[in-house]
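>>> take this sequence and fold it.
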Amino acid sequence: MGFKYDEVEITWLGHAGFMISHRGNIYYIDPFKIKPKEKADAVLVTHEHFDHLSLEDLRKIVKPETYLVAPENCRDKLKLLGSGIIKLVKPGDRLEVKEAKIETIPAYNVNKFRAPGVVYHPKEEESVGYVIELDGV
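Below you'll find the predicted structure:
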């Protein structure tokens, strides 16, 4: 069990992963190393790194009608699933998926480096974070 407010329940799945349930719809964000869970109505992916876009984990929860919302840098990996409806986004986009109003925001590092002068998540990759609204919550 996670945090519940009104009809929205948010469960942390470990690492950067979350599951949100609302009125029978299931939304995942960055599922990674998850135990088999409920099938997804939508999966939101922040960027292409293996611990945020895990095909192994997506195969556990994606069905043909699942929306796969992700930035352009995830396109090729998501196509490998062969299932789901891909919706590509960039920072500043707004969309509705099922009953969720979703806004994408820029997500990048300025102080975490993989090598001197090279950040893990550069702004140019257009990775995203998500602001999700469900019934005003």
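
>>> going forward, measure contacts and count neighbours with C-alpha atoms only.
Noted.

>>> return the residues in contact with residue 123.
106-109 (Cα atoms under 8 Å, 6 or more residues apart in numbering).

>>> what about 10 Å?
Residues in contact with residue 123 (Cα atoms under 10 Å, 6 or more residues apart in numbering) are 106-110.

>>> same check on residue 128?
If you count contacts by Cα under 10 Å, 6+ apart, then residue 128 has 44-47, 70-71, 89-93, 103-108 around it.

>>> also residue 102?
44, 69, 93-96, 130-134.

>>> please give the structure of this sequence too, so both can be compared:
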Amino acid sequence: MVKIKISEKRNPIPQQVSIGENITLTTWGTIKVNKSHFFPSSFQLKIDDKVIYIDPVGVENTEKADYILITHAHPDHFSFKDIKNLLNAETRIVCSKGVSKKLSDVKNQIQIVKPKEQLQFEKFSIQATFAYNTKSVFLWIKAHPKSKENVGYIITLKNGFSIYHAGDTDYINEIKELSDIDVALVPIGGDNLTMNTEEAAEIINKIKPEIVIPMHYEIKNHEELNRFETLINKKTRVIKLD
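Predicted structure coming up:
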């Protein structure tokens, strides 16, 4: 069984960066997955007065959520404890069908999405994207098979500014079709779970966002993190968090 807890190596101060006009991104940093100290795919976005969480795990000192987006049901992305702490009566949860099965207690607040579907809200739209593995963990078994319909998300504001959270995915054909991305959050951990450093750099250099934030990697791999930065086109700003 996978055990998730707060890492003793976590930065005690939540890290917050501005990624656009009236848009801030916050991470609470490193979690411990079994024995590995791991920078997760968990973020808070504040867009004007709206609070959005993506894959909240190990979130501390929380503001209640207007929206919670979950990419898939693996425990480093899905924490019912964190979700309950963030909910109020008005919170909307956007997730795949697989995640929704674990949220029966709050099913009236759930919007199920499949890849390519788009939801329209007052201040922005949310598009679900494909997120799956082409590589196998063992024989034909994949950690994130396409049949599960796991997702990433593109959040697009009324002015066209867009933020892409890739979820757990390899460098797949559907990602090559993305365009007009301003901020990209991409996994670099590899190990048959996600795209690796080189693959992540390749897709970023293809879609050319203004900002990229690497995620989903063991924090001991600082050499890989630094190498990712060297591989990125100089027109894209790399923000490294821990």
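
>>> before we move on, back to that, let me know the closest of the contacts of residue 102 of structure 1 to residue 35 of structure 1.
residue 44 (17.8 Å; Cα to Cα).

>>> and the counterpart of that closest one in structure 2, how many neighbours?
Aligning on TM-score structural alignment places residue 44 of structure 1 opposite residue 69 in structure 2. Using other Cα atoms under 10 Å, residue 69 of structure 2 has 23 neighbouring residues.

>>> against residue 136 of structure 2, how distant is residue 69 of structure 2?
26 Å (Cα to Cα, to the nearest Å).

>>> likewise for residue 124 of structure 2?
For residue 124 of structure 2 relative to residue 136 of structure 2 (Cα to Cα), the value is 36 Å.

>>> now do residue 22 of structure 2
Residue 22 of structure 2 is 41 Å from residue 136 of structure 2, by Cα to Cα.

>>> more neighbours: which of the two?
Shown here are residue 22 of structure 2 and residue 136; by other Cα under 10 Å, residue 136 has more neighbours (15 against 10).

>>> what is the neighbour count of the closest residue to that one other than its chain neighbours?
Counting by Cα to Cα, 6 or more residues apart in numbering, residue 136 of structure 2 lies nearest to residue 142, which is 4.4 Å off, once chain neighbours are set aside. Using other Cα under 10 Å, residue 142 of structure 2 is surrounded by 16 other residues.

>>> residue in structure 1 matching residue 142 of structure 2?
That one, residue 142 of structure 2, aligns with residue 119 by TM-score structural alignment.

>>> need the contact list for its match.
108-113.

>>> quick check: residue 45 of structure 2 touching residue 51?
Yes - in terms of Cα atoms under 10 Å, residue 45 of structure 2 counts as a neighbour of residue 51; the distance is 5.9 Å.
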